[in-house]
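In: Sharing a model that was predicted from the sequence below.
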Amino acid sequence: MARSVYVTGIARGDGRQAVELGVMELLSRQVDKVGVFRPVVHADRRTDAADEVVDALRARYRLGETYNAMYGLTFEEVAELQAEQGIDAVVSQLVERFHRVAERHEAMLVLGTDFNSTNIPDELGFNARLANEVGASVLPVVGGHEQNTDSIVAEVRNAHAAYSHLGCDILAMIANRVAARRKQGVARRLAEALPVPSYILPEDPALSAPTVAQIVDANHAEVLLGDASGLARDVRGFVFGGAHIPTFLHALTEGCLVVTPGDRSDLLIGSLAAHSAGSPPIAGVLLTLGERPDETVLRLAARLAPGTPVISVKDGSWMTAKQVGNLEGRITPANPRKAETALGLFELHVDTDELTNRIALARSERTTPMMFEHMVLERARADRRRIVLPEGAEERVLRAAEVLLRRNVVDLVLLGEEAVIRKRLSELGIDLGLDRESDPSTAAQATIVDPAESDLRDSFSQTYAELRAHKGMTVELAHDIVAEPTYFGTLMVHAGIADAMVSGAVHSTAATIRPAFEIIKTAPGAQIVSSCFFMCLADRVLVYADCAVNPDPNAEQLADIAIQSAESAEQFGVEPRVAMLSYSTGTSGSGQDVDKVREATRLVRERRPDLLVEGPIQYDAAVDPTVAAAKLPGSEVAGRATVLIFPDLNTGNNTYKAVQRSAGAVAVGPVLQGLRKPVNDLSRGALVSDIVNTVAISAVQAQQSK
């Protein structure tokens, strides 16, 4: 039977969506098949993708169920059935529908009712009974928004007593949206008062802030300018424009939505000009009274701040203010940034190991791509490292940086001209919290360093000149070289100012790894630097090497690559069983290429007798148990290989790309091996998710090198 967690509450406004997302993340780290069930929905949410939280979970975790299969009844159907047959009939139907979904999954997340305009007399009791009937453990969430410490503690204790009295298995209690200054006091008192763990999640303005898109929907606004990323910006406040430009500009705040009559083109252009200059970056401009600027003004506005939303409503400023004032942020499929913020908050303030143990959910033997990605992020977050990104103004790098910071995975150093990077952030509507005060011991931080202007340039010039003196390098020449971002970033890693570097979204592989060869150099015992890819297939993770660095390694180099790759596999939770690939298996073939692989296999066994290694072996015999049984019966590796070593770069590079495209595998890498400290290369076609994964892997490598 699927292990189930029932997330519920006691009233509206508890921000429970962040907890639901956090629990889903926790479950999906442990098992492959996690299902979601919403017992009761509102009538207007019956159409596919109508429930925003369910749809956000479906999209993020690639759930195969249709929306209609993930809910039980509408509140109207509950009321009708209860009137005709009683509450037992309602519960019976919901339990039956739950089990239809649960039988196809290893774990279930059940989303309790929302306490919003429902017609269930005892909604808390209804949720408690339903949790008991489906055999789910309960995780109650209590909202602490604008409440004092005494009130929050009392509400959590009462909620625990209520669910406990109704026979529920309570995993823990969560107080959400608690003012940061009250967090420690609430935590201390609840620890003394409750027999179960309690977790306190502080209020996060980025979660409670509505997006521009929400304001468009709530006000039936017309979008005059702006793209999807602009509409996804958080609105952290409102500035109502009526003053002249000099006075008005002083009132602007970071992330504000400017609200001004549509005939004030001066304030529109002034706001966007200030945004473009990054002083400060705004969320957008809302024009009232149905007044639309002429096309000349709009064209100028579009050039000043590309992507920044300009929207128009028919109402006046007073009515508009009333309509937008009570809007709160929502986690939706269209706004993954809020999901990242919610997960970062949950993982920072909830002891996920303790909660997992209380759920008693055994980790699946299979490793899916999502489970591998979760594992890497989790390990990186557990001992946060500082990663330098030389391509500090590149859009994909900045978007990846925002995800990494919101999830508290790593601290970051962005290299480049500060004015250029800040302008780019403003244009993209990306918030890295550069100017916000936060506790570096808990929240991940980002800083910008301009290599050309940095105080470190002179000392780095001296260091580089000393390292390359045998090549005739002078301090004067070095002064220009170290201003190059990849060299500067590599020297930061060499000096211990950063723990690792990730580059390559714009730079070539050579530009990324040449400084590493010159400055960081190979690790003790490593003959060469090589690379591997973590190939995340549907049901397992394989390691491919070398697919990016060495064109035609000899037998000794091939053995070195195999040993490095086995160590990389083990470092990331993949049990190393090494297959030395060739076009023949065992003793069936001969020739120079096969002999090279045979000799490399002998050297691996000689250097690392503890490793399971087989070679020469063909790819099918390495990964397919049926073929292995025919070609190499009794082999401990054949049919079960996890580390596949290709004889040359041509074979490795083409194979990884073929598997990636034809099998839909997620290829994480290339990850460089054999350096004293981590420097990793990106493909110039890298997606944001690729950059996030590579940075997290670099952080884990840095933990090991420390």
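Out: On my side now, so go ahead.
In: CA atoms for contacts and neighbours, from now on please.
Out: Noted.
In: just the strands in the stretch 301-450 of the chain please.
Out: For the stretch 301-450 of the chain, the strands defined by DSSP state E, counting those that start in this stretch occupy 310-312, 386-389, 411-415, 446-449.
In: How far away from the center of its chain is the longest one?
Out: Average the C-alpha atoms of strand 411-415, do the same for its chain, and the two points are 17 Å apart (CA atoms, centre = their mean, to the nearest Å).
In: Tabulate the strands of the stretch 301-450 of the chain in a markdown table, adding columns for distance to Gln701 and mean neighbour count.
Out: Shown next, in a markdown table, are the strands of the stretch 301-450 of the chain (distance: least, CA to CA, whole Å; neighbours: other CA atoms under 10 Å):
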| stretch | distance to Gln701 | mean neighbour count |
| --- | --- | --- |
| strand 310-312 | 45 | 27 |
| strand 386-389 | 11 | 28 |
| strand 411-415 | 15 | 24 |
| strand 446-449 | 20 | 19 |
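In: here comes the other one, which I'd like you to weigh against the first:
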Amino acid sequence: MARSVYVSGIGRGDGRQAVELGVMELLTRHVDKVGIFRPLLHPPADHVLDLLRSRYRIDIPVADMIGMSYDEAAALQAEAGLDELVSRLVDRYRALERECQTVLVLGTDFHETNIPDELAFNARLANEFGSLVLPVVGGHRESADQVVAEVRNAYRAFTDLGCSVLAMIANRVEGRDKQDVQRRLTRTSSVPVYVIPDDPALSAPTVAQVVDATGAEVLLGDASGLARDVRRFVFGGAMLPNLLDALSDGSLMVTPGDRADLLIGALAAHAAGSPPLAGVLLTLGLRPDENVLGLAARIAPGTPVLATKEGSFPTATELSTLEGRLSSANPRKTETALGLFELHVDTTELTNRIELSRSERVTPMMFQHELLERARERLMDIVLPEGTEERILRSAEVLLRRNVCNLTLLGDEGAVRRRAAELGLDLGLDREPGAAATAARARVIDPVSSPLRESFAETYAELRKHKGMTVELAADVVSDVSYFGTMMVQQGLADGMVSGAVHSTAATIRPAFEIIKTSPGASIVSSVFFMCLADRVLVYGDAAVNPDPNAEQLADIAIQSAGTAARFGVEPRIALLSYSTGTSGSGPDVDKVRKATDLVRERRPDLLVEGPIQYDAAVEPAVAATKLPGSPVAGRATVLVFPDLNTGNNTYKAVQRSAGAVAVGPVLQGLRKPVNDLSRGALVQDIVNTVAITAIQAQQGARA
């Protein structure tokens, strides 16, 4: 395996930080211990290094990941020469390399440095480190001819200096030129070339950056509001009707502080969802009175209202050079950058060229990366019935930015748009398909007014006529978001459904029992949790659905859980748990587990299964050697089947909280089509993981 990848540019403005982030994401999917090395640093802070350390939980001290500052490098080179400078940096790199499986090297930034030829300097370091080089060429505001020429020149420059070039990346290319540039470079290049189009969301500054640049005071707004992207500055001085025509999604309105009419009018338009604003910046040091500010806070809660002492012209001058940046303080921009990289770079090809072999140790982060990567292989459509719930909307934005799947949000469209606007979220509901037509997209459907309601009512009435259901009653039933979403899945209008953030488990899965029903060969619907421990992933079943399964049902749960484990890359070794191991105990509870184990062996002789067995004997080799020596499962179990819901639910929560495990699920199994439930305490990342799992289940169902 190559020890390191060196990302280098040929100048400023190439947006290589997004590429560095994308490469780090790729490396951490396969390797547990990834290091980061920045040869030269502009103190006091490095936003990209801080972002990568925090996002990927790198526990290496910062000082060990930095060579030296630019000033120190300039002084050392002047005193002792270039060779001594390079030698010192190589020593620093080697010390880090010994602690890691692979290293991402962040090249110099071409900004206010005293290095005469930075490209040659980066090439020299890459050769001394033994790194593969990934050059990034910026295409912002350049023609297709210019981009093609610069990529070719950069490739020749690095290869002439003896570098092993991994691939070439043309970044921030005009969307209309992407295909032309890709075709021309691919035809003549001996290494892969990836062309990434410019995305205004990445270059857009955040409201927080506006605050820093202008020294503005935050009159109103919360942290999520300050994280909004500013896509456009609109300077308001006209009457309100003319101003409203000028506003667009993501605008920051800049207006004198005495124009309360424009402030309230713009926020009212934002609250209506058209258009959703980034915020308002008031100039001239004029502050609206408290009545106006109170009204503004009620109209658009969370939306930033800022005030600066400067006039409009100096404020405009300050804002004109402001550009967005990736940082740990702005996770939304990070998700956008990763989504763009993964959409336009063949990560499988790049992984193969780096010669990454997957680590035997599976960390929670690696497992979650794998989920997103697999979900992206084929865009499925997942319906989210709770379309106005904050966590669902925030998850939807992440899923769309990462191109995980297409989404259908259920609810009144105006209410969904207003809620998204209040939260400052960009779901791309009005975006026209263009160069990124393969990117994930979202839509909103209102079950009450949808033309689908009538046909769904007829179908549901037919399914439930044995219960006395009529079309008239069914029309009311299918207007419920859970039933409407389930009908969409059943009718093939969506590939899967995820609900439960605000609905009970019963409200989520009852429609699935009635409409989708169990798959052939499954006697019951059950669930599993993927328990991501520090060094492995275990599968727990059933900890969410069946209160007290009998022996036959327990055997079914074990077989279903083994299948689910295998489909998600966990080799199934089944332990049916009890308070007794082997033949050491007796009684109804133990006998149930023993009978279930025999049934699994009878039905699926190909599966490795042990039971009854205690938890410690199932997962700890030393205990297993004493209690069940010679068992192919004891001490190595990966699928743990609990005898009842009480035991399973309590155990998964105890392990989650006490061992710091990441619990992904519950994942329902046994249904004909994928429907999954959420815990009502689910976090945004939990929802993202569950939607990704549902998309993967839908892919597998489509292939079957």
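Out: Ah, there it is. Remember, predicted model here, so these are calculated numbers, not experimental data.
In: okay if I get the strands of the stretch 301-450 of structure 1 as JSON lines plus distance to Leu644 of structure 1?
Out: Output for those, formatted as JSON lines (distance: least, CA to CA, whole Å):
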{"stretch": "strand 310-312", "distance to Leu644 of structure 1": "53"}
{"stretch": "strand 386-389", "distance to Leu644 of structure 1": "29"}
{"stretch": "strand 411-415", "distance to Leu644 of structure 1": "33"}
{"stretch": "strand 446-449", "distance to Leu644 of structure 1": "37"}
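In: Quick one: closest of these to Val5 of structure 1.
Out: Nearest to Val5 of structure 1, of all those, is strand 411-415, at 32.6 Å by CA to CA.
In: Packing partners of the closest one?
Out: Packing partners of strand 411-415 of structure 1 (3 or more CA pairs under 8 Å, 6 or more residues apart in numbering; DSSP states H and E): strand 386-389, strand 446-449.
In: what packs against the first one?
Out: Okay, so that is strand 386-389 of structure 1. Secondary elements touching strand 386-389 of structure 1 (3+ CA pairs under 8 Å, 6+ apart): strand 411-415, helix 485-495, strand 500-503, helix 688-705.
In: so how far does it sit from its counterpart in structure 2?
Out: With mean CA distance after the TM-score superposition for structure 1, strand 386-389 of structure 1 departs from structure 2 by a mean of 0.3 Å once superposed.
In: And the last one, by the same measure?
Out: Superposing on structure 2 and averaging over aligned pairs (mean CA distance after the TM-score superposition for structure 1), strand 446-449 of structure 1 comes out at 0.3 Å.
In: Tell me the counterpart residues of that strand in structure 2, please.
Out: Residues 442-445 of structure 2 are where strand 446-449 of structure 1 lands when matched by TM-score structural alignment.
In: circling back to that earlier point, Gly226 of structure 1 is nearest to which of the strands of the stretch 301-450 of structure 1?
Out: strand 310-312 (6.4 Å).
In: mean deviation of that closest one from structure 2?
Out: Strand 310-312 of structure 1 sits 1.0 Å off on average (mean CA distance after the TM-score superposition for structure 1).
In: In structure 2, which residue range corresponds to that strand?
Out: Counting by TM-score structural alignment, strand 310-312 of structure 1 corresponds to 305-307 in structure 2.
In: And the matching stretch, how far out from the chain middle?
Out: Worked out by CA atoms, centre = their mean, stretch 305-307 of structure 2 lies 31 Å from the chain centre.
In: Export the helices and strands packed on strand 411-415 of structure 1 as a markdown table, with columns for distance to Thr296 of structure 1.
Out: Converted to a markdown table, these look like this (distance: least, CA to CA, whole Å):
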| stretch | distance to Thr296 of structure 1 |
| --- | --- |
| strand 386-389 | 39 |
| strand 446-449 | 36 |
